[in-house]
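[1] Fold the following for me, if possible:
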Amino acid sequence: MRSKSPRRRRVLKPNMEKRLSETVPMSKLHEDQAVLYTTIFVGNPPQPLDVQLDTASSDLWTPISGCTNCNTTLIQTQSDHTSSLFNISSSTTFIPTSRGVKIAYGDGTGVGGVVSKDTVSVGDFVVHNQTLIAVESVQGQFDTAGVFGLGWPTLSTSRGNPWWINAIDQFDEPEFGLYLTSPTNVTIAPAGQLTLGGRNESLLDGEPQFVRLLEQSFWAVPLTQVTVTTNSSSATNTASTSSSSATVSLAGDDAVAILDCGSELIYGPTVYVDAVYASIEGAVKNEADGDDDDGWLLPCDTRASLVFSFGTVDVVLPSSLLVQPSPIAQSPATSTSRTSTSATPSTTARRYCSGTLVGDNDASTTNGASPAWILGHAFLKATYTVFRKGTSPS
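    Sure thing, here's the model as predicted:
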């Protein structure tokens, strides 16, 4: 659990100069769930709400006191001063409209509510008349008091600008930086930090390398290839040199990836994911249930790492982020070993872990699905990411 202390909030006056950037901490409900959240304040007087951050959507929504089937006992308020819902009757600046909307998410959950407006602040940045959805019904379970979309306006179901677009005139730079803690660095914050209006220079090694944004909807970038490298030394030694490599090239619609802090793993077209694992020594296809999307197992102590190439920019996914932390098998005899040289039953007594790279049969050119690749927490932990708006968004 995390502790919080009340903070003094300033209201931006029309003649006020731009503020500098501000960093707010992020927390995570469970290590194996893609629920990154931070605290926002909604209404007047402001009501603190823990909301999930999502770079793959653009709407801000929160359940309200009149929600008919919202089980607020399932919403984790983390034993702090935050609320599990937004009490609209307590806000003097809440403005409802007559337009109802529904949002459906890829995992089968969804919400329905009324498009509304109110004052919303994050840290010291305040946006008046921010469009939000006052949720009156939900489908499935949500563990936070809403979702805070950080995508582009074209993704918005409410047809309103996402909060960061409305706040950008207050930013020192038209950007926000996202840092997720990795297994080797948990000292920054419980799950990482969100820097609004800039970046945390202390976490950067030199200037960031920007990648061209393909379109202003998702944060979609061109992913040109994935390279498997096998290091000759231990998996935890980042200074080791590569002893072998194999490259999987991508083209067309299959070369599109989105950065999604609302997803835990890395998803790509099954045909390419299978090709990547086929180049990793000791990797085995998990065929226990006869499902092509069951995923892959690989030795927990694998020395393989992946290099994701975005044109001239490379991001290395170390072996520590290629495997999920909990071992699930000892020498899985029911699976088939897939290596670059053979396909034989696995007999070596080793601990096996699930891979963080998962194949998705629906993410393929033939099925017309886009984007092909979803880069979730497992990828974002490997790099500091700056999301920037400008004449050439990146």
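
[2] Going by C-alpha atoms from here, please, whenever you check contacts or count neighbours.
    OK.

[3] so which strand or helix has Gln193?
    If you go by DSSP states H and E, Gln193 is part of strand 192-196.

[4] what's the offset of that strand from the middle of its chain?
    Put simply, strand 192-196 sits 13 Å off its chain's centre (Cα atoms, centre = their mean, to the nearest Å).

[5] another one to check against the first:
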Amino acid sequence: MLKGFISLVVLSACYANAVEVVANAGTVAPHTIALQSRRSPKESPLRRRALSPSNVPLADFFLGTDLQWFGNITVGTPPQEITVVFDTGSSSLEFASTLCTTCPQVKFDSSKSSTFVDGGRTSSITFATGVGVDPVIGANYKLTLRSGRDTVGVGGFSAPGVSLFLITAQTPKFNIDPFSGIQGMGATAQGIFAALINQGLPSLFSLYVTPQAVGKAELTLGGTDSTKFTGTPIFASLPSGSGNTWQLASPGISVNGKTTTVLNTARTIIFDSGTSNVLFSTNTANAIYALISPDIKPNPNEAGTYGIACNRISSLPAVIDITFTSQSGKPFNLTIPSSELSVGPFASDPTLCQTLINAFDGLELVGGSLLKHYYSIWDVGGKRMGFAPAVGV
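    I've put the predicted structure just below:
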């Protein structure tokens, strides 16, 4: 991904990516695009071996605000159940193991699996975003890993010899996680997802990552669940050269129907299901907050964060519209509503509430605060993303 354990932005893979009100920007009515069938023709041999889509229930990690969604996979023979974040900001599978003496999560014991193969390679990985809503400082989100292979199962499917990494050590910031690891779901199929595609699973997945109050979040492998959205999804193509990154080009951003010279600028925005907050450059974050309230200020005690008095935040209008272009060339907006503005009080000052956008120069990224308002379709084979209004949100 592109984040911390929950928002996995691997630093090594990171993109080296006075307010003037210019105009009122009216809401762009979404242009609907019919969802194309991905079934194989009758004569195709794929039809005989195709796997049907499967739903994987997801739980919501919640500490005053929605933080992360995670579900079950199995590893080994006999299978051991492990909980992982299905993270579109990363591509590998890593989880706590009995080699990690300080990991408090449920741990995989490779000695009890008859199909485990030790890869013998050790490495470390540092993340640019972490669990929760606070910016990463230095290398406080770091994992030490050992390579291996084993049988991995998810959603009733399984595949042998899947590449994976055992966590042998982790920094204390990970200890709060209720899940054991991360299953990368990047824009290029790898690991278990690639293996299932080779078995005949259609090369797409969908996410219904709901607020805790709505519940029933799910991942659908190999298709969509039409009971979880309304209307027809709108699709947008990934830019050329996106590689393993789920990202879309955006011509501009508006806040409460207004934009500025800074916001009305083309940019590429990454979609990361493992990140809670929104990350924008310092100039963009400042421009957005200036259109919400001049009293939203950076918090010098926590670099990259902003805040305002908690007794004021609920009354602030903060509708953030990010414009994209559909495959048919029509503009459409994805909206972060005012209800997402507050991510809770700062630990250092409970009277001051943190706001959802963090400043992070070199990276433009949206996470769960946007995704939980839409049913999202991640079409690996078609190199595109689709969005429709989520049911119940």
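
[6] that older thread, any idea which helix or strand comes after the strand holding Gln193 of structure 1?
    For strand 192-196 of structure 1, the following helix or strand on the C-terminal side (DSSP H and E) is strand 220-222.

[7] what does Leu221 of structure 2 align to in structure 1?
    Matched by TM-score structural alignment, Leu221 of structure 2 corresponds to Leu196 in structure 1.

[8] Kindly report the same for Val366 of structure 2.
    Under the alignment (TM-score structural alignment), Val366 of structure 2 pairs with Leu375 in structure 1.

[9] number of nearby residues for its match?
    Using other Cα atoms under 10 Å, Leu375 of structure 1 has 21 neighbouring residues.

[10] And the strand holding Gln193 of structure 1, what does it pack against?
    With contacts taken as 3 or more Cα pairs under 8 Å, 6 or more residues apart in numbering; DSSP states H and E, strand 192-196 of structure 1 sits against strand 22-28, strand 175-180.

[11] what angle separates that strand from strand 22-28?
    150 degrees (axes from the mean of the first three to the mean of the last three Cα atoms, to 10 degrees).

[12] what about the helices in structure 1?
    Per DSSP state H, structure 1 carries helices over the ranges 163-167, 270-277, 319-322, 377-380.

[13] ranking the ones you listed by burial, who's on top?
    The highest mean neighbour count among those, using mean count of other Cα atoms under 10 Å, belongs to helix 377-380: a mean of 25.

[14] what about that helix, how far off from structure 2?
    With mean Cα distance after the TM-score superposition for structure 1, helix 377-380 of structure 1 departs from structure 2 by a mean of 1.0 Å once superposed.

[15] what's that helix packed up against?
    By 3+ Cα pairs under 8 Å, 6+ apart, helix 377-380 of structure 1 packs against strand 175-180, strand 266-269, helix 319-322.

[16] residue range for the last one in structure 2?
    Against structure 2, the aligned range for helix 319-322 of structure 1 is residues 338-341 (TM-score structural alignment).

[17] Could you pull out the strands in the stretch 251-393 of structure 2 for me?
    For the stretch 251-393 of structure 2, the strands defined by DSSP state E, counting those that start in this stretch cover 252-255, 258-260, 267-271, 278-280, 297-298, 306-309, 320-325, 331-336, 342-346, 349-355, 357-359, 365-366, 374-379, 384-389.

[18] Quick one: closest of the ones you listed to Ile192 of structure 2.
    Minimum separation from Ile192 of structure 2 across the strands of the stretch 251-393 of structure 2 (Cα to Cα) falls at strand 374-379, 15.9 Å.

[19] tilt between that closest one and strand 331-336?
    Angle of strand 374-379 of structure 2 versus strand 331-336, following the same axes, to 10 degrees, is 120 degrees.

[20] related to what we said a few turns ago, out of the helices and strands packed on strand 192-196 of structure 1, indicate the one that is most buried.
    Between these, strand 175-180 has the highest mean count of neighbours, a mean of 23, where neighbours are mean count of other Cα under 10 Å.

[21] what about it, how far off from structure 2?
    Averaged out, strand 175-180 of structure 1 is 1.0 Å away (mean Cα distance after the TM-score superposition for structure 1).
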